[in-house]
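*Asks:* Turn this into a model:
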Amino acid sequence: MKRGWRRALGASVLALAAWSTAGLSVTAAAAVPTFSQRSHQWSRDALGSDPIDTIGSAGCALTAVTMVTAAYGYSTNPQQLNRWLTEHGGYIENDLLLWRQAGAATQGSVRWQWLHVPGIVSQLKTGDQDIEDLPPQSLVEAQLDAGRLVVAEVRLYGGMHFVVITGHSGHILNINDPWYGD
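*Replies:* Below is the predicted model:
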């Protein structure tokens, strides 16, 4: 394992998107590149068309998607994917990632599947999180065991944040974190 964190996310995972490929065989334990949303190369670029938010300040979902896309063999980085998404309707309200467009830069070769988490729809509308609505860790582990990378919403300093779950060892989940770039 590269410098990816080994943490039991347990009660932190709130929303999941499992990524897979059409026609490519990649396991969740494959090398997943690390990118930092705070890299000097793109951290000051506007996120989507937002006049305030940048990749560095609010680009964790974009950067997580970039890591997954690159893991499946597509040459990209957060700056390139942000540019593509901005030009192809990949954001709503200026800077909110439109998940169904996230895999479109690969012409549909990388696809995502939203995993149902009870109560998550109302949470996504109100931003109110309920600790009782968390998915079981076994759901995450099953996706990883099936060779799918998982993008998960977690809490970072109390706010929404996205990471890539790259594998697990027992009940310890391995993640790539876009904020820290590891």
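*Asks:* When you work out contacts or count neighbours from here on, use the C-alpha atoms and nothing else.
*Replies:* Will do.
*Asks:* can you count the residues close to T126?
*Replies:* T126 has 9 neighbours, counted by other Cα atoms under 10 Å.
*Asks:* Repeat that for A142.
*Replies:* The burial count for A142: 11, using other Cα under 10 Å.
*Asks:* Doesn't it lie inside a helix?
*Replies:* Yes - under DSSP: H, G, I helix; E, B strand; the rest coil, A142 sits within a helix.
*Asks:* Next up, the contacts around it.
*Replies:* By Cα atoms under 8 Å, 6 or more residues apart in numbering, no residues touch A142.
*Asks:* If you count contacts, what does the biggest helix by length in the chain end up packed against?
*Replies:* Using DSSP state H, we find that the single longest helix of the chain is helix 60-71. The helices and strands touching helix 60-71, judged by 3 or more Cα pairs under 8 Å, 6 or more residues apart in numbering; DSSP states H and E, are helix 78-87, strand 149-156, strand 159-169.
*Asks:* Give the buried residues for that helix.
*Replies:* C60, A61, L62, T63, A64, V65, T66, M67, V68, T69, A70, A71 (16 or more other Cα atoms under 10 Å).
*Asks:* count of neighbours near the nearest residue to I165 once chain neighbours are set aside?
*Replies:* Among residues not flanking I165 along the chain, I175 sits closest, at 4.4 Å (Cα to Cα, 6 or more residues apart in numbering). The number of residues packed around I175, counting by other Cα under 10 Å, is 26.
*Asks:* Second chain to compare with the first, below:
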Amino acid sequence: MDKIIIPEEVITNKIYFIRNVKVMLDRDLAELYAVTPRRLREQVSRNIDKFPEHFMFRLNEIEVDLMVSQNAIPSKQALGGSLPYVFTEHGILQLSNVVKSERATQMSIKIIEIFVSLREFLTDNLSVKLEIEEIKKKLVNHDKNIELVFTYLDELMEKQDNKVERNKIGYKN
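*Replies:* Next up, the predicted model:
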């Protein structure tokens, strides 16, 4: 089979952040795997023991309403009248074992690579943010030090202005 060419953006746009994990909807995965959502759900239900809670879970009504309101799902009818399953990175990897097709295997590999690149991107961003915070702390300290120097200069200037003329000592003409 030929290598599947799908832009990464297409897959990335199908990844959602729900319950503090990155997931993909069953209908989106079915589309990428070139199977019907019904077939995908059948394979999952036949192998349900391979999908623990941290691999796959079903969305509740509130989550579906939120996704519809954010246009991640065009409407509830697009879900085929049932609450969708969502799959985590591990669940997607497991899906390639139950939806046995060359396309499913290739797509799973591609999706996992995208999940990994997203994780690396987030890690890189986090390290950049930490470095910026470090620089901010240093700048705040520098500002305090500069302020202190100006305070000392002001005090010295005041002392110069308040000096009383003293009689000069030494030889007088």
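*Asks:* Just give the TM-score of the two.
*Replies:* Once superposed, the chains reach a TM-score of 0.24 (TM-score structural alignment, normalised by the length of the second structure), with 69 aligned residues with a Cα RMSD of 5.1 Å.
*Asks:* Tabulate the helices and strands packed on helix 60-71 of the first structure in TSV, adding columns for distance to I120 of the first structure and mean neighbour count.
*Replies:* Shown next, in TSV, are these (distance: least, Cα to Cα, whole Å; neighbours: other Cα atoms under 10 Å):
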stretch	distance to I120 of the first structure	mean neighbour count
helix 78-87	25	20
strand 149-156	11	22
strand 159-169	13	21
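*Asks:* possible to save the ones you listed as CSV with distance to S122 of the first structure?
*Replies:* Shown next, in CSV, are these (distance: least, Cα to Cα, whole Å):
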stretch, distance to S122 of the first structure
helix 78-87, 26
strand 149-156, 15
strand 159-169, 15
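*Asks:* Ok, which of those comes nearest L16 of the first structure?
*Replies:* Of all those, strand 149-156 sits nearest to L16 of the first structure, with 4.5 Å by Cα to Cα.
*Asks:* rewinding a little: the residue nearest to I165 of the first structure against V163, yeah?
*Replies:* Yes - the criterion here is Cα atoms under 8 Å, and I175 of the first structure meets it with V163 at 6.5 Å.
*Asks:* what about G56 of the first structure, distance to I165 of the first structure?
*Replies:* 20 Å (Cα to Cα, to the nearest Å).
*Asks:* before we move on, what about T86 of the first structure?
*Replies:* 26 Å.
*Asks:* do the same with L156 of the first structure
*Replies:* 15 Å.
*Asks:* Could you pull up the residues touching the closest residue to R27 of the second structure other than its chain neighbours?
*Replies:* Among residues not flanking R27 of the second structure along the chain, P37 sits closest, at 5.1 Å (Cα to Cα, 6+ apart). Residues counted as contacts of P37 of the second structure (Cα under 8 Å, 6+ apart) are D26, R27, A30, E31.
*Asks:* Next step: the residues you listed restricted to helices.
*Replies:* Per DSSP H, the subset of the contacts of P37 of the second structure in helices is D26, R27, A30, E31.
*Asks:* Touching, the third one and Q43? I think so.
*Replies:* It refers to A30 of the second structure. No - counting by Cα under 8 Å, A30 of the second structure sits too far from Q43 to count as a contact (11.2 Å).
*Asks:* longest helix of the second structure?
*Replies:* helix 102-161.
*Asks:* Who are the packing partners of that helix?
*Replies:* Judged by 3+ Cα pairs under 8 Å, 6+ apart, helix 102-161 of the second structure is in contact with helix 8-12, helix 26-33, helix 89-98.
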